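Student: With the input below, show me the fold.
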Amino acid sequence: MEQHSAARFAPLPDRIGHVGGIEALTLDGRRHYFGLDYRNDLVLSPLIDDPAAMAAFASEHMRQTTGTHDAAYWADLVAAAADAGEPGRVGTEGETVPGGAGDGMSDAEDHLLYLLGAATGWDDWFDQAPEVRRAYERLGFDEEETEFVDHCLQAVREHGARARPDEWAVARFHLTTAAQHLPDNWRTLLTPLVEDLMNRR
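Tutor: Model (predicted):
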């Protein structure tokens, strides 16, 4: 049964054997689990909606700092992820982290951006669109800037896309390109949320 559950979900290329833990999130009312390499902010698994399958997947393809472990060990971590306060909820019905949005971007949007980055690695895609790189440079961002998409979306939210064309060009490019590069079922489940986020600008 354990091997059968693990076989339902293929590992992500180049992410086998990473040290990580289990996170849970809710997409449109359905709970999903995924592996996460906390040190590198890197997603390690598809989104898995079956706790037993998540535990089986982790036992086959993930590690902890103490090494490999069986599915029973990982099942405890899956249960803990389910019981803990979720790091965030994203969905088309406006779910947000408990406590609501703070100043600036909503928690749901902020969490979605984090997931996009963790799932894709926020690769440098500027070579595909030199005009977007020029907009990025005009805005004064440098190579070490890690939250430029957040800043761009915040500026567009406050002033509108027409008033902030460079910010909108950078944010739109990275969101649409990230959606195209999402692995496995992350693309199916998160792309509608990315489209909804862009349509609300």
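Student: drop to CA atoms for contacts and neighbour counts, all remaining ones
Tutor: Noted.
Student: what's in contact with stretch 3-15?
Tutor: Judged by CA atoms under 8 Å, 6 or more residues apart in numbering, the contacts made with stretch 3-15 from elsewhere in the structure are 44-46, 48, 52-54, 56-57, 60-61, 183-184.
Student: repeat for stretch 184-197
Tutor: Among residues not part of stretch 184-197, those counted as contacts by CA under 8 Å, 6+ apart are 12, 27, 46-47, 90-92, 109, 119, 175-176, 179-181.
Student: got JSON lines for the contacts of stretch 3-15, with neighbour count, distance to Ala80 and secondary structure too?
Tutor: As requested, the contacts of stretch 3-15 are exported to JSON lines (neighbours: other CA atoms under 10 Å; distance: CA to CA, whole Å; DSSP: H, G, I helix; E, B strand; the rest coil):
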{"residue": "Leu44", "neighbour count": "27", "distance to Ala80": "18", "secondary structure": "coil"}
{"residue": "Ser45", "neighbour count": "28", "distance to Ala80": "18", "secondary structure": "coil"}
{"residue": "Pro46", "neighbour count": "22", "distance to Ala80": "19", "secondary structure": "coil"}
{"residue": "Ile48", "neighbour count": "21", "distance to Ala80": "15", "secondary structure": "strand"}
{"residue": "Ala52", "neighbour count": "20", "distance to Ala80": "13", "secondary structure": "helix"}
{"residue": "Ala53", "neighbour count": "23", "distance to Ala80": "15", "secondary structure": "helix"}
{"residue": "Met54", "neighbour count": "29", "distance to Ala80": "13", "secondary structure": "helix"}
{"residue": "Ala56", "neighbour count": "27", "distance to Ala80": "16", "secondary structure": "helix"}
{"residue": "Phe57", "neighbour count": "29", "distance to Ala80": "16", "secondary structure": "helix"}
{"residue": "Glu60", "neighbour count": "20", "distance to Ala80": "19", "secondary structure": "helix"}
{"residue": "His61", "neighbour count": "20", "distance to Ala80": "19", "secondary structure": "helix"}
{"residue": "Pro183", "neighbour count": "18", "distance to Ala80": "25", "secondary structure": "coil"}
{"residue": "Asp184", "neighbour count": "17", "distance to Ala80": "25", "secondary structure": "helix"}
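Student: one more to line up against the first:
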Amino acid sequence: MEQELTEHHAPLPGRVGHVAGIESLTLDGHRYYFGFDFRSDLVVSPLIADPDAMAAFAAKHLRQVDGRHDEAYWADLVSEAVEYSELVADDADREFTTAGLRAELPEPDSHLLYLLDAVSDWDDESDLPPDVQQAYERLGFEEDEFAECIDECLEAVLEEGSAARSDEWTVLRFYLTSATAHLPGNWVLLFGPLGFGSAGQSDRSQSSR
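Tutor: Okay, the predicted model is just below:
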């Protein structure tokens, strides 16, 4: 524990100096804090387990609308992030387990998907592989509708399974793999199991319904 308390947390590349608040989540019963720029829908820090370390990180790398603040100021915001979130109304939406992430696909329009989009460096406007592009076009989506496509693909795969909705599964699997492959810092702690386990999840999701 002593080593964790004194651990240096490097900022995420290109995400220093943001106007941000503090959010938190739990993974396997352990709470992690992180900075979040609400105006940009952007995660702006690694996951940090120690409250004091989170306050120190924020004092050095983040600011509020009125400028920078000291660690004591940020410590209050860190403490509030345990009980309160500006991103979710239900605390259960920010509680995760590695086993659950490996076993099931995320729900459409969920907090988990929102966080993945907010933290990943993957650009959804980049060129799609030919098989994914063809599946995407067959589904009838325009070039700028990728986010909407992911939610609809999830709904279809969760309802009918990957075998019945192969185009949806092709697009969805590509997104989960690509987004998790472009995670900065230690966010792989949360999303790594989601990407690595996605290849076989859809059939299990269907069979559990």
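Student: What TM-score do the two superposed chains give?
Tutor: After superposition, the two chains reach a TM-score (TM-score structural alignment, normalised by the length of the first structure) of 0.83; 188 aligned residues with a CA RMSD of 2.4 Å.
Student: Quick check: the two most widely separated of the contacts of stretch 3-15 of the first structure?
Tutor: Greatest spacing in those, by CA to CA: Ala52 and Pro183 (21.4 Å).
Student: Show me where the second structure has its helices.
Tutor: Residue ranges of the helices in the second structure, as given by DSSP state H, are 2-5, 51-61, 71-83, 98-103, 111-119, 130-138, 146-160, 166-181, 188-196, 201-207.
Student: relative to helix 51-61, how tilted is the third one?
Tutor: With axes from the mean of the first three to the mean of the last three CA atoms, to 10 degrees as the criterion, the two stretches helix 71-83 of the second structure and helix 51-61 enclose an angle of 120 degrees.
Student: For the equivalent of Arg63 of the first structure over in the second structure, the count of nearby residues, please.
Tutor: Taking TM-score structural alignment as the criterion, the aligned counterpart of Arg63 of the first structure in the second structure is Arg63. Other residues within reach of Arg63 of the second structure by the criterion other CA atoms under 10 Å amount to 20.
Student: hang on, isn't Arg63 of the second structure packed against Val19?
Tutor: Yes. Arg63 of the second structure lies in contact with Val19 (CA atoms under 8 Å); the separation is 4.9 Å.
Student: so what's the most centrally placed residue in the first structure up against?
Tutor: If you average the C-alpha coordinates of the first structure and look for the closest C-alpha using CA atoms, centre = their mean, you land on Leu115, 1.3 Å from that point. Contacts were defined as CA under 8 Å, 6+ apart; by that measure Leu115 of the first structure touches Val43.
Student: counterpart of it in the second structure?
Tutor: Using TM-score structural alignment to pair residues, one finds that Leu115 of the first structure aligns to Leu115 in the second structure.
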